[in-house]
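# my questions are about this predicted structure, shown below with the sequence.
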Amino acid sequence: MENSSVVTDFILLGMTDNPQLEILLFGVFLIVYIVTLLGNLGLVVLIRLSSRLHTPMYFFLSNLSFLDVCFSSITIPKTLANLLSKLKDVSFLGCVTQMGLFIVFASAECNFLASMAYDRYTAICHPLLYHITMTRVRCLLLVAGCYLGGLVNMVAVMTSITQLSFCQPRILPHFFCDIPPLLALACSDPWDTQILVAGCGGFTLVTSIVVILASYMFILLTILGIPSASGKQKAFSTCASHLTAVGLYYGTTMYTYLLPSRRGSQTGNQMVSVFYTMVIPMLNPLIYSLRNQEVKVALQKILRHSS
């Protein structure tokens, strides 16, 4: 037990030990990261510059884009460095820091998606009260609450994890410091920590899903009551992008953390992890802008003024 407590770093195995494949993955992940930064930061700047996008809906979207930049930045840069390095180590402090930030941003992402569903519910079900209900102060409080929920989860889980001792070998079969593979290395009993992780994650997941499902249940009932087909189509179009983002994020995270018996190989699990830590942050600005006429018009207006 004394030897197990002096583990000061870990080795991240990554997704492959093939040098050629590592170079290929480095190129792919670098492109993904660049596109993620350009897409999300570009959307933030566009919303900031266009006065017609200064509404609660786009306020939440700009904050989601900023969150996606942070979310991808805690995993991709270290993964890129490890793909070019023979020594793929990470200090215990670095591992805990990465894990803590991952908990904050993953929890905040769930909370943001729920807040955006509530925003759509208010806009479609109570349009006359929308600007009275979704005031700037309330929007700011919702954003602060999203991050606060993530911070509470992080403090609770990290406090428990840092009290564990860890055994040799110090090898993490993953490309970033995720909770399940780290707890598998614990020498001391991780049961209490596992219960805490399940409780914090489950509470965030369940409450956000309940808000999303309840919001869209009322939205669906309201849309079905709209007499005109064009009105129904317009209401559905405002929700389609958000529903796509919700389906992608919750589908991949629940597959990874709630269905351990069906996860298959470690490689398959890592591929799913790549999707929700790297690919989804890259896709979100495309999902929210490709079918959004207001974003297209605002972008065209900005480009015309800059030319």
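Noted; the coordinates are in hand. This one's a predicted model, so the numbers in the text were calculated from it and none came from an experiment.
# contacts, neighbours, all on C-alpha from now
OK.
# give me the element Asp192 is part of.
Per DSSP states H and E, Asp192 falls inside helix 191-224.
# which strands and helices sit next to that helix?
Applying 3 or more CA pairs under 8 Å, 6 or more residues apart in numbering; DSSP states H and E, one finds that helix 191-224 makes contact with helix 92-125, helix 136-161, helix 229-258.
# could the ones you listed be laid out in JSON lines, adding mean neighbour count?
Listed next are these as JSON lines, based on neighbours: other CA atoms under 10 Å:
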{"stretch": "helix 92-125", "mean neighbour count": "22"}
{"stretch": "helix 136-161", "mean neighbour count": "17"}
{"stretch": "helix 229-258", "mean neighbour count": "15"}
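# of all those helices, which one is nearest Tyr288?
With CA to CA, the closest approach to Tyr288 among the helices and strands packed on helix 191-224 belongs to helix 229-258: 5.4 Å.
# next helix or strand past the closest one?
Next along the chain after helix 229-258, taking DSSP H and E as the criterion, comes helix 266-274.
# structure B:
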Amino acid sequence: MQIETLKIFCDLAETQSFSQAAERNFVTQSAVSQQVRGLEERFKRRLLERVRGRREVRLTDAGQAFYEESRNVLAAYAQLQERLRALEGNVGGTVRVATVYSIGLHELPPAVRRFMALYPSAKIDLEYSRTTRIVRDVLSGAVELGVLAYPEKRRGLDVVLLPGDRLVLICPPSHPLASRRQVRAAELQGQDFVLFERDIPTRRATDRILKSHGVTVRRVAEFDNIETIKRAVEVGFGSAIVPRPSVIDEQNRGQLAVVALAGPEWTRSVGIIHRSDRQPTAAARKFIELLQGSDK
């Protein structure tokens, strides 16, 4: 049994998808199936169950135990590689990072490119997810780092704060507020709004700020994706409150009007989370240092 087999199994357990596990490991879906069958034959246990009528799979009790111990083996193997690289003074290996779309698409790419230029033997494996899934994946060890908005301290996690983002109002160029340089929260009363879904931290923060000002907006639509929100505003659904870095391109192209929001409370905190019981690898530490020094 090879270490790659354990990684494939863990990726399958985490994604619940043969196709995604295959993509992560640059193999075919049939190769993933063969690896799983080999494990089940070796340990004489059924590790996975297919969900009837769907393409998903779920772990059996034996599969869950195998997954948890396999993650420990993979972590130990990564630590072994890390120590050997440290003896030579090398920064290498793969740093698995999960992030939300608004940060991953609009803020991390320059940092990733710079990291790859500085440390060509290292690699950043970047994936996009919702905040709740990112926290779960960091705690389980599926990813090493999570980069998200409004990070919260919780048991088992350390938080490294990064420079925050200003939240701004976006609206179509024809909107009455489009020509304004700045608006106050009170001026948003009764406006049509496209919002993030309720479980997304930026939405919760926006609701909290508006409520503190006694402002109620008219909810026209809710989406979980920053790109969908921007498109909805472009076609006239309403206005939205989003992080400034995510709309620079649309502003430059004249697709959206971007208006500053008055008050210090309209700042979105951003941070990195990692497991508190594990020292980040050298490559992960270098990436954290690079993000801490980035200029937004």
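Yep, that arrived. Computed from a predicted model, the values in this text were never measured in an experiment.
# TM-score for the pair, please.
Once the chains are overlaid, their TM-score stands at 0.24 when taken by TM-score structural alignment, normalised by the length of structure 2; 119 aligned residues with a CA RMSD of 6.2 Å.
# which one of the helices and strands packed on helix 191-224 of structure 1 lies closest to Ile209 of structure 1?
Ile209 of structure 1 lies closest to helix 92-125 among those, at 7.1 Å (CA to CA).
# how much does that closest one deviate in direction from helix 136-161?
150 degrees (axes from the mean of the first three to the mean of the last three CA atoms, to 10 degrees).
# so helix 92-125 of structure 1 versus helix 229-258, what angle?
160 degrees.
# distance check, Gln194 of structure 1 against Leu290 of structure 1.
40 Å (CA to CA, to the nearest Å).
# let me fix that: Val143 of structure 1
If you measure Val143 of structure 1 against Leu290 of structure 1 using CA to CA, the figure is 25 Å.
# ditto for Arg120 of structure 1
18 Å.
# repeat for Phe60 of structure 1
Between Phe60 of structure 1 and Leu290 of structure 1 the distance is 17 Å, computed by CA to CA.
# tell me which of the two has more neighbours.
Phe60 (20 against 11; other CA atoms under 10 Å).
# now the strands for the stretch 151-296 of structure 2?
All strands of the stretch 151-296 of structure 2, identified by DSSP state E, counting those that start in this stretch, fall at 157-171, 182-183, 192-196, 218-223, 240-243, 257-261, 267-275.
# mind putting those in JSON lines, mean neighbour count and distance to Gln34 of structure 2 included?
Shown next, in JSON lines, are these (neighbours: other CA atoms under 10 Å; distance: least, CA to CA, whole Å):
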{"stretch": "strand 157-171", "mean neighbour count": "20", "distance to Gln34 of structure 2": "36"}
{"stretch": "strand 182-183", "mean neighbour count": "16", "distance to Gln34 of structure 2": "60"}
{"stretch": "strand 192-196", "mean neighbour count": "23", "distance to Gln34 of structure 2": "41"}
{"stretch": "strand 218-223", "mean neighbour count": "15", "distance to Gln34 of structure 2": "39"}
{"stretch": "strand 240-243", "mean neighbour count": "24", "distance to Gln34 of structure 2": "45"}
{"stretch": "strand 257-261", "mean neighbour count": "22", "distance to Gln34 of structure 2": "52"}
{"stretch": "strand 267-275", "mean neighbour count": "21", "distance to Gln34 of structure 2": "32"}
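# reformat these as JSON lines; add distance to Pro109 of structure 2.
Output for the strands of the stretch 151-296 of structure 2, formatted as JSON lines (distance: least, CA to CA, whole Å):
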{"stretch": "strand 157-171", "distance to Pro109 of structure 2": "15"}
{"stretch": "strand 182-183", "distance to Pro109 of structure 2": "29"}
{"stretch": "strand 192-196", "distance to Pro109 of structure 2": "23"}
{"stretch": "strand 218-223", "distance to Pro109 of structure 2": "23"}
{"stretch": "strand 240-243", "distance to Pro109 of structure 2": "16"}
{"stretch": "strand 257-261", "distance to Pro109 of structure 2": "22"}
{"stretch": "strand 267-275", "distance to Pro109 of structure 2": "16"}
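# how about these, which one is nearest Ile134 of structure 2?
Nearest to Ile134 of structure 2, of the strands of the stretch 151-296 of structure 2 and by CA to CA, is strand 267-275 at 9.1 Å.
# and the angle for the closest one with strand 157-171?
150 degrees.
# can you give me the helices in structure 2?
3-15, 18-25, 29-43, 61-88, 101-104, 108-118, 131-140, 201-212, 226-234, 248-252, 282-292 (DSSP state H).
# out of those helices, flag the one nearest Val95 of structure 2.
Going by CA to CA, the one of the helices of structure 2 nearest Val95 of structure 2 is helix 282-292, 5.9 Å.
# would you confirm that Ile212 of structure 1 contacts Asn111?
No: if you go by CA atoms under 8 Å, Ile212 of structure 1 and Asn111 don't touch, sitting 9.9 Å apart.
# my guess is Val44 of structure 1 meets Asp68, correct?
No: Val44 of structure 1 is not in contact with Asp68 according to CA under 8 Å; the separation is 11.1 Å.
# higher neighbour count, those two?
Between Val44 of structure 1 and Asp68, Asp68 has the larger neighbour count (other CA under 10 Å), namely 26 against 20.
# spit out the contact partners of the residue nearest to the more buried one when sequence neighbours are not counted.
Closest residue to Asp68 of structure 1 apart from its sequence neighbours, by CA to CA, 6 or more residues apart in numbering: Pro281 at 5.0 Å. Listed by CA atoms under 8 Å, 6 or more residues apart in numbering, the contact set of Pro281 of structure 1 reads Thr36, Ser65, Asp68, Val69, Phe71, Ser72.
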